[in-house]
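1. kindly generate the corresponding structure for this input.
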Amino acid sequence: MTFGKGHHLHLIDGSAFIFRAYHALPPLTRKSDGLPVGAVAGFCNMLFRYVENNKGPDAPTHVAVIFDHSSKTFRNEIYPLYKAQRPEPPEDLRPQFPLTREATRAFNIACIETEGFEADDIIAALSCKARDAGGSVTILSSDKDLMQLVGDGVEMLDPMKNKRIGRDEVFEKFGVYPERVVDVQALAGDSIDNVPGAPGIGIKTAALLIQEYGDLESLLARAGEIKQPKRRAAIEENAEQIRISKRLVALDCNTPLTFSLEDLEVRLPVADDLLGFLNRMEFRTLTTRVAASLKVEPPPAPTAAVLRNEGVPEIVEQVEAALPFDSASYACIRDAEALAAWIARIRDLGHVAIDTETTSLDEMRAELVGISLCVEAGAACYIPLGHRAGGGDLFGASELVADQMPLGLALSMLKPVLEDESILKIGQNMKYDAKILARHGIRVAPIDDTMLMSYAMHAGRHGHGMDELCDTYLGHKPIAIKTLLGSGKSQITFDRVPVEQAVCYAAEDADVTFRLWKLFKPQLHRARVTTVYETLERPLVPVLAEMEMAGVQVDRDTLSRMSNAFAQKMAGLEAEIHALAGGPFNVGSPKQLGEILFEKMGLPGGQKGKNGAWGTGADVLEDLAAEGHDLPARVLDWRQLSKLKSTYTDALQEHIHPETGRVHTSYSIAGANTGRLASTDPNLQNIPVRSEEGRRIREAFVAPPGKLLVSLDYSQIELRILAHIADIPALKQAFREGHDIHAMTASEMFNVPLEGMDPMIRRQAKAINFGVIYGISGFGLARNLRIPRADAQGFIDRYFERFPGIRGYMDETIAFAKANGHVETLFGRRINTPEINAKGPGAGFARRAAINAPIQGTAADVIRRAMIRMPKAIRGMPATMLLQVHDELLFEVEEEAADALIERVREVMEGAADPAVKLTVPLTVEAGRGLNWAAAH
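-> Presented below is the predicted three-dimensional model:
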């Protein structure tokens, strides 16, 4: 049959399938001979899913899987350094490449590769040929290099996200339509493929230039018209390099083909061929599923293969994450008999994924509506406990719907299982579920947390929420909660969701969690982060849950008085600002403020954004204030008070729990890439301590009668870690001898005696000490110290001369990050740096983040280790750990036990690095106590 109008060709990017399968699955081996087959297993599951999902009237008529033949192509003749930086494939992946070709042929799908050409070129040639013949093409890939092919008759489909990519999506990605993508790529280059491009020109800038000049050749011909000097020089001086880059990124529609489109016609798998291959690979579960799909009996397992060995699960059980999701298979548990059967199964297997459904994200106020369980991929259930009929009376109450298990009965049956130390409980953000169940008298242990597994492996690469992980690693979009609850004024709570809908949603969540666990657990070892997860992430969950449930007492009257005082002071500042501006205006309006500063007053440095409004961010106002302009300085003061009032003195009153009278923050373990905890609802970690007003807010955090608040804070921990990592003798010696480190730095840098040192000189040294940790620039230091930029840069240069180890550390860290794509803390925490090789404005930030991450991350690891040890250390003492704020821990203790608590906590904190890391600099902890937090700190 001649390919033509009405025919639809699917082109599958085989290399993308292989690498996705390799990185998504654990390092599997064939049990009979130890052959690596993890990528092959994932690849076969993906092909089977593709075949199953592409049946019926809308199925493609033609299909092929396209592979890269080798690393060397005609592009290496054009530019020898093309893809020179790409690392060699992992050793255990190389023998799997030919097996994936064999797998494609076993599925009876055309398998194509051409020596000297990349898979993208073959895809381009086939797309052009099919389109010219009157057919349509879908390219199954998310590769940005293929987006230049999108157009009439050709679209892309991201198979992992099930997202179609047309002309509009290409424009969203590149800022131009497909026909100009090559021009943009030629300008921007590609650090991954080592396409040079124009230095300093990123995708956004390239798109703007192409939009303005029409196409690349017109831009190169008229480069002298470009107004920005740096941009003009980058284009003019690298014109030939840009033209070479265009030849590198342009796909070749004339790639020679040794077959016809007709050869790609869809063919059904031959049962014996496909099942024979899968059986030889020892993929037992997939073999069974394929046999069922083909309606034949599965072949017997090969007798030579030992599929179980000392408790190691079958290979195929480790890839069950790829099983299709089927909400129809989920069970609804409505009585004790049905729940008892599930409990028996849990006890038999020794594990269960669990998820709770509630009426709120606030664990201290949420009502339990239901519980979902999953014991194997696809085997999940939901236990409705608190669903109510829609509507309700004036107070929102309504009767429970019929045919649900009584809450007390269900929890009494589940309690022994959830507290059984021999049964592993698996969750996604398990801290939430543990707190919900703790309020019902159930202490869940032991636990595994898929969110934290992802965080341990992938911090810095992507988020760790369940929906994103499911989409990224399972290729499935779970039911969105908004489809059940709605949004805005019409939004309902989960107890109003019909049980039938709740079953599909809740059981799927437990099913997804279980599959992610099966996927992630073995990968921790491959990623070399098992120790991080087991010693720094997982054991922190119950510690934080206890702290959050304890809460901290806050005095409402104190907050109210502060709010009133702030309001009065803001009113005074507004009057002063209006007088300086020559008339009234809305101080809180950036638009009006910009017009006053840069149009009416004519102050320098104004810049308009894309929306046409003047920029009035803090950095702009600080620069103007540093130049002696009063109005922006007063606005900064007004903004600070406004933020303190709205964020703290007003908002904290709303967060006081009506029953406990305390504020219960929630800590996010996976919130920051470096391992620092993040505090939310409310955020108690960002209360300012440098301003008098900010410090006063801590006065509202009080101890109950007969008790004190005790604060213990690491002294300059990040500088101590820097001294250790960078091996700086002068700094290490100063810390060992207990010197004032900032005065010592000033003495070393400025050659002034320690005795009678000018406080201003010490302040400058302090700013440099802390600024260097964050990779501060001369511009940034000048702003902080309000001194000329040249002087600030001179300070930094002198600092590096006096402490050369710091520059060495920075250079080595950046080089390591560029080579490996991540940096590590002293405890092995991996912080990924995906933007480290990027060009443009973001490059500097990525380098600074890479420099800071091992230091800040190690400090975060130290205090995590201290917190994990703390419950055991203070057990039996009349004390409770309440808060963690960066390097500080806050406790509530009976007055007579304060001294003993300080002694014990200080011992734990100062020894927290041992024995994992032998620091060459001592850790010291400062302690304070008082009736409120301000007095204690």
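
2. going by C-alpha atoms from here, please, whenever you check contacts or count neighbours.
-> Noted.

3. and the nearest residue in space to residue 632 that is not next to it in sequence, how many residues sit next to it?
-> Take residue 632 and drop its neighbours on the chain: the residue closest to it by C-alpha to C-alpha, 6 or more residues apart in numbering is residue 621, 5.2 Å away. By the criterion of other C-alpha atoms under 10 Å, residue 621 has 21 neighbours.

4. thought residue 621 was touching residue 639?
-> No: between residue 621 and residue 639 there is no contact under C-alpha atoms under 8 Å: 11.0 Å.

5. for residue 45, which non-adjacent residue is spatially closest?
-> With C-alpha to C-alpha, 6+ apart as the criterion, residue 45 has its nearest non-adjacent residue at 6.2 Å, and that residue is residue 322.

6. so which helix or strand takes in residue 348?
-> Assigned by DSSP states H and E, residue 348 falls within helix 336-349.

7. how about that helix: buried residues?
-> Buried positions in helix 336-349, judged by neighbour count with 16 or more other C-alpha atoms under 10 Å: 339, 342, 343, 346.

8. ok, now stretch 227-241?
-> For stretch 227-241, burial by neighbour count (16+ other C-alpha under 10 Å) applies to 231, 232, 233, 234, 235, 236, 238, 239, 241.

9. same thing with stretch 300-309?
-> residue 307.

10. span of it from start to end?
-> By C-alpha to C-alpha, to the nearest Å, the extent of stretch 300-309 from end to end equals 19 Å.

11. what does it contact?
-> Contact partners of stretch 300-309, identified using C-alpha atoms under 8 Å, 6 or more residues apart in numbering, comprise 31, 32, 279, 280, 282, 284, 313, 314, 315.

12. dump these to JSON lines, plus distance to residue 801 and secondary structure.
-> Shown next, in JSON lines, are the contacts of stretch 300-309 (distance: C-alpha to C-alpha, whole Å; DSSP: H, G, I helix; E, B strand; the rest coil):
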{"residue": "31", "distance to residue 801": "58", "secondary structure": "coil"}
{"residue": "32", "distance to residue 801": "61", "secondary structure": "coil"}
{"residue": "279", "distance to residue 801": "66", "secondary structure": "helix"}
{"residue": "280", "distance to residue 801": "64", "secondary structure": "helix"}
{"residue": "282", "distance to residue 801": "62", "secondary structure": "coil"}
{"residue": "284", "distance to residue 801": "64", "secondary structure": "helix"}
{"residue": "313", "distance to residue 801": "57", "secondary structure": "coil"}
{"residue": "314", "distance to residue 801": "59", "secondary structure": "coil"}
{"residue": "315", "distance to residue 801": "57", "secondary structure": "helix"}
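
13. let's see this one next to it:
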Amino acid sequence: MSEKGRLVLVDGSGYIFRAFHALPPMTRRDGTPVNAVYGFTAMLMKLVDDLQPDHVAVVFDVARKTFRSDIYPEYKANRSEPPEDLVPQFALVRAATQALSLPLLEAPGFEADDLIATYARLGEDAGLATLIVSSDKDLMQLVRGDITMLDPMKQRRIGADEVFERFGVAPEKVIDVQALAGDSTDNVPGVPGIGIKTAAELIQTFGDLDTLLANAETIKQPKRRENLINFAEQARISRQLVTLRDDAPMPLELSALSTPRRDMDLLTAFLKEQEFSRLLVRIGADGGNGNGAKLGGAVRSMASSPSPSSPSLADPLPSDKAGSAPSTDHVAAPDALAVAAQPVEADYQLITDVDSLAAFLAAATAQGFLAVDTETSGLNAAAADLVGVSMALAPGKACYVPLRHGAMATETGDAQGGLDFSAEAPVSYKQIGFDTAMAMLRPIFEDPAILKIGHNLKYDSHILLWPRNGGINLSPVDDTMCLSYVLDGGRVGGHSMDHLAKHWLDYDTIKFSDVCGKGVKQVPFGTLAPEAALDYAAEDADITLRLWHLFKPRLGAEQVASVYERLERPLIPILAKMEASGITVDRSILARMSNDFAKRMAVFQTEIHQLAGEEFNIASPKQLGEILFDKMGLEGGKKAKTGAFSTSEDVLEDLAASGVEIACKVLEWRHLA
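-> Have a look, this model is predicted:
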């Protein structure tokens, strides 16, 4: 059986806003802003070149007012006007689409999402595998069979499993969940007091919205029952608003979406008109004005310090670095998102001689920034010894410098520590002498004109501060863990490098246990041969740099730069030095506090047991779940894969919000515990 043809539908409106907010301000010589145009063009070129679709179209919104405004006049009425610098770029983005010889779809009175739904249905009927390129959750209702999505922000494919992960229901039930939960962004009202999680549980229980509303009087929670009855019509209206029409007017027949040959003369003329010299270089055309190194003169208001760019994909930007510290307002080169989202292909170098290290550090000095990560003998920064250093200059281009491999593990140590660097090593590996290497690293690590990028750099800074580890004051720094916290606190499920690599790059990192083993067979990292440590160590610096390319430009775009620059970033070296110095505590006061907490916990424990009608281990999630959902029959119980009910903080807070007293008491008990 021959492989199915592929139809790619690009959410053009989503691409515009993503490009505008991801890139720093850029203008042509005549003052026209073009940062969104540049980002849109670069991303679209890369997308089509990578996917090589049989059919393709870029879909746009025409105007804010659509048939949905007739159904519900307040629909999207809360949205502010687009940024002033973005407005003149809308027409240029459409011109960019035409310059790339790509079909453009738009229909008055309908949203781009409706056109995408319509052409996805046509593609399905024609036997094509349809890929919708968008980060818009509203399009997830279309996922089925051969219709999937690609989230360009995370470079993540979205199928039925991913939709269930997002909404808690299958794709065909998404509109029912959205109708109940509403959407504050689009001013879809929904039913008050019902969020995505509760909506999913209700739809799973009743099957669909109509059945739920018909049986609303059977809902046990009084307030929820009342809202479902009183706002039933509002839920039905919301369903109309969130349901995508697959019968929208068709500007072009499906056959007209066959991917055309790119008209290079047309594209070259457009890129020259916009002064996009770097894109001209990418397609092999002459920049025309000799200013390719400065984005064809199109860069305005960009930081003069080094920016997140890859030597292989980005030209150098203007810099007055000599003798000055780099600004912390580093901005992404226009290809930063594309660079960071490239497949994680490794070209890692094991550096064991002075000349190679000198060459790498010279490149770092010329560039003005590098990612840094330390490998140590343990997780306790106050006691751990430095075993090696990894560094990265560009995505995929990283190195590892072993310093103390071959150390002997002491009998009292474990796999995360216990290395004796004073004893004669049982194995001799080729590596640069520790003092020699640190003498070469110190000028770079302490150079105020070179930015050091890391993940949880407080730990690495603390490690390097100790005299036995070089006594280096790592500065200035950028920390991707802090960046993630500022940008996405409470939204991404965690800020560890492993988690962020999976979330943003869809990449599973090498784990410590993969190289050192598990359990009693686990060996200390310093006993590994440097060759065995290379990929694990260098990958940390590589992934960190990729994350920085993604995160740093968002600070300004999302207006949180001051939080990071004034609060989080300055605290990194301060906290490292505080941890190295330690603090003095009054043990008697701590003892009194401990006794007070114990007494208060005992009171809550008694009250919880009285409410439950029996004694049980409050600290046991299994026993607590059985009390709440089996014995007491409370709503909202959901079993995990282990078969036990979840008693997470979210679950307890939902119960507490519904007036369940025992849930309030358990939360208080946990707070003290």
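
14. please state their TM-score.
-> Once superposed, the chains reach a TM-score of 0.75 (TM-score structural alignment, normalised by the length of the second structure), with 614 aligned residues with a C-alpha RMSD of 4.9 Å.

15. can you tell me how far the residue nearest to residue 632 of the first structure sits from residue 370 of the first structure?
-> With C-alpha to C-alpha as the criterion, residue 621 of the first structure and residue 370 of the first structure are 51 Å apart.

16. over to residue 741 of the first structure?
-> Residue 741 of the first structure is 56 Å from residue 370 of the first structure, where distance means C-alpha to C-alpha.

17. between those two, point out the one with more neighbours.
-> Using other C-alpha under 10 Å, the more surrounded residue of residue 741 of the first structure and residue 370 is residue 370, with 26 against 22.

18. mind listing what the closest residue to that one other than its chain neighbours touches?
-> For residue 370 of the first structure, ignoring the flanking residues on the chain, the nearest one in space by C-alpha to C-alpha, 6+ apart is residue 384 at 4.5 Å. For residue 384 of the first structure, the contact set (C-alpha under 8 Å, 6+ apart) comprises 332, 333, 334, 369, 370, 371, 404, 405, 499.

19. can you check residue 144 of the second structure too?
-> Residues in contact with residue 144 of the second structure, defined by C-alpha under 8 Å, 6+ apart, are 159, 160, 171.

20. number of nearby residues for residue 128 of the second structure?
-> Other residues within reach of residue 128 of the second structure, judged by other C-alpha under 10 Å, total 21.

21. hang on, it packs against residue 2?
-> No: under the criterion of C-alpha under 8 Å, residue 128 of the second structure makes no contact with residue 2, lying 11.8 Å away.

22. returning to what we had before: and the contacts of stretch 300-309 of the first structure as TSV, adding distance to residue 550 of the first structure?
-> Shown next, in TSV, are the contacts of stretch 300-309 of the first structure (distance: C-alpha to C-alpha, whole Å):
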residue	distance to residue 550 of the first structure
31	50
32	54
279	56
280	57
282	52
284	50
313	41
314	44
315	44
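
23. return the closest of those residues with respect to residue 161 of the first structure.
-> Distance to residue 161 of the first structure across those (C-alpha to C-alpha) is lowest for residue 315, with 25.7 Å.

24. list the contacts for the closest one?
-> Applying C-alpha under 8 Å, 6+ apart, we find residue 315 of the first structure in contact with 28, 29, 30, 282, 283, 307.

25. rerun at 7 Å
-> Going by C-alpha atoms under 7 Å, 6 or more residues apart in numbering, residue 315 of the first structure touches 28, 283.

26. residue 366 of the first structure versus that one, what's the distance?
-> To residue 366 of the first structure, residue 315 of the first structure is 41 Å away according to C-alpha to C-alpha.

27. so what's the residue count around the closest residue to residue 673 of the second structure other than its chain neighbours?
-> Closest residue in space to residue 673 of the second structure, ignoring its immediate chain neighbours: residue 601 at 7.3 Å, by C-alpha to C-alpha, 6+ apart. If you count neighbours by other C-alpha under 10 Å, residue 601 of the second structure ends up with 20.

28. test my guess that residue 601 of the second structure contacts residue 669.
-> Yes: shown here, residue 601 of the second structure and residue 669 form a contact pair, counting by C-alpha atoms under 7 Å, at 5.7 Å.

29. mind listing the strands for the stretch 101-250 of the second structure?
-> 104-105, 129-133, 147-151, 156-158 (DSSP state E, counting those that start in this stretch).

30. what sits against residue 347 of the second structure?
-> Taking C-alpha under 7 Å, 6+ apart as the test, what residue 347 of the second structure contacts is 396, 397, 398.

31. swap in 6 Å and give it another go.
-> Contacts of residue 347 of the second structure were listed using C-alpha atoms under 6 Å, 6 or more residues apart in numbering, and they are 396, 397.
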